[in-house]
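**Student:** Next comes the sequence, and after it the predicted model I'd like to discuss.
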Amino acid sequence: MLLHYHDVVIHEHDYETLEDKQWMNDTILAFHQEYLDRNVIPDSAKILLLRPGMVELIVHIQDVTYISSALPPNLNHYDALFIPVSDSRPHAGFSGSHWSLLVFLKRSHAFYYYDSMGESNIAAARLTARRMIAILGYANQPPRFIHMNTPHQANSADCGAYVIAITDNLVQRMISSSSSGLTVERLMHIEKSDIRAVKNVRKELRKLIQQLR
């Protein structure tokens, strides 16, 4: 074990996925979310970062009512839900090969889909959105699904770094008082210049893990 950070345990093989050209695993994404929850997002902000393992459960369980007790309480009270999406298969462990990001924004009653490989995960994202609609109780008024223009990754391994970089940028906008007057379109729009370089995302997470040991 390299680091035990609250609800996340990082082993050496998890840490190694932060090296350049390595596919980041779900433990690294969960660690990033845990750190944001505890150090960046204020208690007053109604932002929920759903962990990859929870999303996996939501997507693959046959009846979502069975997992209601495992879900965070009062999901409808949050202004924004960040939902990492993978293309993993049920009953195959964590078998995914690509990460993308789905964000539900309450004020616009819409899901925003960010995929650094275009439409690579769109089927999984739409399925995830349908599952979340059932959990949120919006079956009679389903939210829109909006496919956002997203900066493209340069290789097959950087999808997780893009999810982290986009999450960081959107969270900062949502908690910043200077962003309170932004339209929804501007709030959710992401340009490549808005986010950190993936190399820096990897480097900074490696440094953070070492500092927390």
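**Tutor:** Right, received. Where do you want to start?
**Student:** Please count neighbours and contacts with C-alpha atoms only from this point.
**Tutor:** Fine.
**Student:** What segments of this structure are strands?
**Tutor:** 3-5, 8-10, 47-49, 80-86, 99-105, 110-114, 144-147 (DSSP state E).
**Student:** May I see these arranged in CSV, with mean neighbour count and distance to residue 210 as well?
**Tutor:** Output for the strands of the chain, formatted as CSV (neighbours: other Cα atoms under 10 Å; distance: least, Cα to Cα, whole Å):
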stretch, mean neighbour count, distance to residue 210
strand 3-5, 14, 8
strand 8-10, 16, 11
strand 47-49, 20, 23
strand 80-86, 25, 25
strand 99-105, 25, 25
strand 110-114, 24, 30
strand 144-147, 15, 36
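**Student:** so which of the ones you listed gets nearest residue 35?
**Tutor:** strand 3-5 (8.5 Å; Cα to Cα).
**Student:** Can you give the contact residues for that closest one?
**Tutor:** Contacting residues not belonging to strand 3-5 are listed as 9-11, 31, 209, 212-213 [Cα atoms under 8 Å, 6 or more residues apart in numbering].
**Student:** Now the buried members of the residues you listed.
**Tutor:** 10, 31, 209 (16 or more other Cα atoms under 10 Å).
**Student:** Dump the strands of the chain to CSV, plus distance to residue 134.
**Tutor:** As requested, the strands of the chain are exported to CSV (distance: least, Cα to Cα, whole Å):
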stretch, distance to residue 134
strand 3-5, 32
strand 8-10, 28
strand 47-49, 17
strand 80-86, 15
strand 99-105, 13
strand 110-114, 14
strand 144-147, 14
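**Student:** Please identify which of those is closest to residue 193.
**Tutor:** strand 110-114 (15.4 Å).
**Student:** Give me the contacts around the closest one.
**Tutor:** With Cα under 8 Å, 6+ apart as the criterion, strand 110-114 contacts 100-105, 125, 129, 143-150, 163, 188.
**Student:** for this structure, what spans make up the helices?
**Tutor:** 12-16, 26-39, 52-60, 122-136, 159-175, 184-188, 198-212 (DSSP state H).
**Student:** let's bring in a second one:
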Amino acid sequence: MTHDAVLLDFENAEVRSSDFDSLRPEGWLTGEIINFYWTYLERLEFLTSPSVLFLGTYTAYRIANAETAAVTDSISTQLSEELGPRRHLILIPLNHRSHWSLLVYCRLTRTFYHYDSISKHNRVFAERAAGRFLRVLEPKLKDGFYFKSVHTPQQNNDYDCGVYVLAIAEELARRYVNHFTRKSSANSAGNRGRHATCGFPRESVSISTGTSTISSSSAVPGARALASDLLMPRFGTYSFSGFRSPFTSKPGSSGLLSSEPAVLRGGGGSGSGGGDGGRSREDRLKLESDMMERAGLPRDFWLVTVEDIEYPHCMRRRIRALVLDLQKQKRFLPTRRI
């Protein structure tokens, strides 16, 4: 029997041989690879951006498949510090029936945005799961939330879904951070394309092909992020095949439901599903526009095109090189003496 050796242990995120192999062409990404890359982004790329959180796959699975409100309430209490109000953008990997998609929660707009590289494969699952995530992320919120299915670059095979999740999440995280750090310069920017107009120049959101150098002093305490899943068991031992019944919905004061979303359609959104409070299409578009304006975000902020993200085969190759580079660096790190 072949031993599935640990190739890299990076900030509690383990990469085994089988995980590394999933980065090969036509490989289906494992949850551990997603956790590893989440951890890398949080600890080295977005270390100074506490407003962005990459939720680990195991934690996301526990919440999305929670059977009762008591489960989500317990998780919310356990992780209250990590999931507190300072986290404005939460990136959530969803897996349903062996397909990865990305759920993004923005506190500024009180909206879940869903990105699915196979049309609407995970749409219903994502809508219902959003109600569970709301109970964890916003335990005191009584007025419900909004859900928007965003037009997403589509894969042309049956194995790149996980890569699209990583690429889109990284693009949105960089875009979000760059937008708010460069907002003052955005006001004076000319009409030089969609990204320049939005305040995130093309060069500021391009994917870095280099790897950051780690040192013994750069380690961050494990409690800082959830990408490494707080030393939870390996994700591969859990099944994605089932989905439990949604919680009982309770109307909020605004007419929205606490566990069933209002769907924002138009402007990059999609069709039916969920409640809409009886609003007309024009009302929904105006509501969305008003929310984005109050949040200080441009109208097309959440739109991600093929040109915005890294090609899947390039990203696979880059992450493989990253694993090998970090593995090599860790071999030569000085040992701390106590």
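**Tutor:** Right, received. Where do you want to start? Keep in mind that this is a model prediction, so the values were computed, not measured.
**Student:** deepest of the helices of the first structure, which one?
**Tutor:** For these, average neighbour numbers computed from mean count of other Cα atoms under 10 Å are highest in helix 159-175, which has a mean of 21.
**Student:** Tell me the residues of the second structure aligned with that helix.
**Tutor:** On the basis of TM-score structural alignment, helix 159-175 of the first structure is assigned to residues 161-177 in the second structure.
**Student:** Have a look at how far, on average, the matching stretch is from the first structure.
**Tutor:** On superposition with the first structure, the mean distance recorded for stretch 161-177 of the second structure (mean Cα distance after the TM-score superposition for the first structure) is 0.7 Å.
**Student:** Quick one: distance of that stretch to the chain centre.
**Tutor:** Taking Cα atoms, centre = their mean, to the nearest Å, one finds the center of stretch 161-177 of the second structure at 7 Å from the center of the full chain.
**Student:** next one: stretch 194-208 of the first structure
**Tutor:** Distance, centroid of stretch 194-208 of the first structure to centroid of chain: 16 Å (Cα atoms, centre = their mean).
**Student:** quick one, what contacts the spatially most central residue of the first structure?
**Tutor:** For the first structure, residue 84 is the residue whose C-alpha lies nearest the centre (Cα atoms, centre = their mean; 3.4 Å). Shown in contact with residue 84 of the first structure (Cα under 8 Å, 6+ apart): 50-52, 55, 99-102, 163.
**Student:** Apply 7 Å and report the result again.
**Tutor:** 52, 99-102 (Cα atoms under 7 Å, 6 or more residues apart in numbering).
**Student:** Aligned to it, what sits in the second structure?
**Tutor:** By TM-score structural alignment, residue 84 of the first structure lines up with residue 93.
**Student:** Quickly note the distance from its match to residue 283 of the second structure.
**Tutor:** 31 Å (Cα to Cα, to the nearest Å).
**Student:** Does residue 289 of the second structure belong to a helix, a strand or coil?
**Tutor:** helix (DSSP: H, G, I helix; E, B strand; the rest coil).
**Student:** hang on, I meant residue 180 of the second structure
**Tutor:** helix.
**Student:** Check the burial of it by counting its neighbours.
**Tutor:** Residues lying near residue 180 of the second structure (other Cα atoms under 10 Å) number 15.
**Student:** do residue 182 of the first structure as well
**Tutor:** Counted with other Cα under 10 Å, residue 182 of the first structure comes out at 12.
**Student:** give me every residue that touches it.
**Tutor:** Contacts of residue 182 of the first structure (Cα under 7 Å, 6+ apart): none.
**Student:** One more pass at 10 Å, please.
**Tutor:** Taking Cα atoms under 10 Å, 6 or more residues apart in numbering, we find residue 182 of the first structure in contact with 173-174, 188.
**Student:** Tabulate the residues you listed in TSV, adding columns for distance to residue 27 of the first structure.
**Tutor:** Output for these, formatted as TSV (distance: Cα to Cα, whole Å):
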residue	distance to residue 27 of the first structure
173	25
174	25
188	26
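**Student:** which of those residues lies closest to residue 200 of the first structure?
**Tutor:** For the contacts of residue 182 of the first structure, the nearest to residue 200 of the first structure is residue 173 (19.8 Å; Cα to Cα).
**Student:** right, and that closest one touches residue 179 too?
**Tutor:** Yes. Between residue 173 of the first structure and residue 179 a contact is recorded at 5.7 Å, counting by Cα atoms under 10 Å.
**Student:** which neighbours do these two share?
**Tutor:** By Cα under 10 Å, 6+ apart, the residues touching both residue 173 of the first structure and residue 179 are 186-187.
**Student:** Let me see the contact set for the alignment partner in the second structure of residue 32 of the first structure.
**Tutor:** Correspondence of residue 32 of the first structure to the second structure, assessed by TM-score structural alignment: residue 37. By Cα under 10 Å, 6+ apart, the residues touching residue 37 of the second structure are 10, 13, 43, 54, 166, 170, 227-228, 319, 322-323.
**Student:** circling back to that earlier point, may I see the contacts of residue 84 of the first structure organised as TSV, with distance to residue 133 of the first structure added?
**Tutor:** Formatted as TSV, those follow (distance: Cα to Cα, whole Å):
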residue	distance to residue 133 of the first structure
52	18
99	21
100	18
101	16
102	13
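**Student:** No further queries at this time; thank you.
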